[in-house]
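Novice: Take this sequence and fold it.
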Amino acid sequence: MSLLTALGVEKRPSCNVSTTAVLVESQGCRSKDLVNITACSGACSTYTLYSAKMKALEHSCSCCQEVVTSERQIQLTCKDNTEITYTYIHIDTCGCLEVDCSPFAHSETTNTPSRMRSRRRRR
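Specialist: Just a heads-up that it's a prediction; the model follows:
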């Protein structure tokens, strides 16, 4: 059993394409039927663990986002019965992509030991 498995870190993230049916509106025109608009949703691996080799905390973050997209076109009907072509981005595939999750090491608001001095009352 690997250390990550022992820590409960998922090996297979559940990042998938989800769809929501909506009426698309643009420039005062709208779709006649509901359109399946896609999104990426689900969990991806994120963890922090101590690395004895680096003598520091190791961070790994990934987020669920689009990997493959395509353009789709639909017709929108306007109030004067004219139609316009509307182009939108359709998500074909989602995946867990690594992102930077390094700590705020250089932030002035970080609580370091030198900043966390206890106060003692004088008697």
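Novice: For the rest of this, base every contact and every neighbour count on C-alpha atoms.
Specialist: Fine.
Novice: In stretch 71-81, which residues are buried?
Specialist: Of all the residues in stretch 71-81, those buried under the rule 16 or more other Cα atoms under 10 Å are Ile74, Gln75, Leu76, Thr77, Cys78.
Novice: Next, the second sequence, to be compared with the first:
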Amino acid sequence: LEKNITCLHVNDCTSIEDVEVTSCTGHCDTKSMRSMYMNDLMHSCSCCQEEKFTLRLMTLKCTNSSETLLNYKYIESCSCTPIKSVPAARRRSSPFD
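Specialist: Below you'll find the predicted structure:
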């Protein structure tokens, strides 16, 4: 989990105060292995993404001097989420193969 403090811009509006934003970063397991059943390579991948988040409220000041409220997702925790294994795409040297 990575945290940053920044000023957010949405359309013509800017956050009045700096906002703490979070993001998921990190390496997850990936592998390619031969499938004896499909006679092809199978890829197994995991994606680092949000596991839990809360909605937070921030106030934006717009160029027309109005103020607006906006909800944003604050990531509380991340996890490696498996992506279904799929066969590798077969490359062909000619469209007539």
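Novice: returning to what we had before: which two in the buried residues of stretch 71-81 of structure 1 are spaced the farthest apart?
Specialist: Distance extremes for these: the farthest pair is Ile74 and Cys78 at 13.0 Å, using Cα to Cα.
Novice: Can you tell me what Cys40 of structure 1 aligns to in structure 2?
Specialist: Aligned counterpart of Cys40 of structure 1 in structure 2: Cys24 (TM-score structural alignment).
Novice: same deal with Ser26 of structure 1?
Specialist: Using TM-score structural alignment, Ser26 of structure 1 pairs with Val10 in structure 2.
Novice: check contacts around Tyr88 of structure 1.
Specialist: Going by Cα atoms under 8 Å, 6 or more residues apart in numbering, Tyr88 of structure 1 touches Glu71, Arg72, Gln73.
Novice: What segments of structure 1 are strands?
Specialist: 16-22, 25-26, 29-31, 35-41, 46-51, 56-77, 83-99 (DSSP state E).
Novice: Adding distance to Ser107 of structure 1, write these out as TSV.
Specialist: Listed next are the strands of structure 1 as TSV, based on distance: least, Cα to Cα, whole Å:
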stretch	distance to Ser107 of structure 1
strand 16-22	35
strand 25-26	43
strand 29-31	47
strand 35-41	31
strand 46-51	19
strand 56-77	17
strand 83-99	19
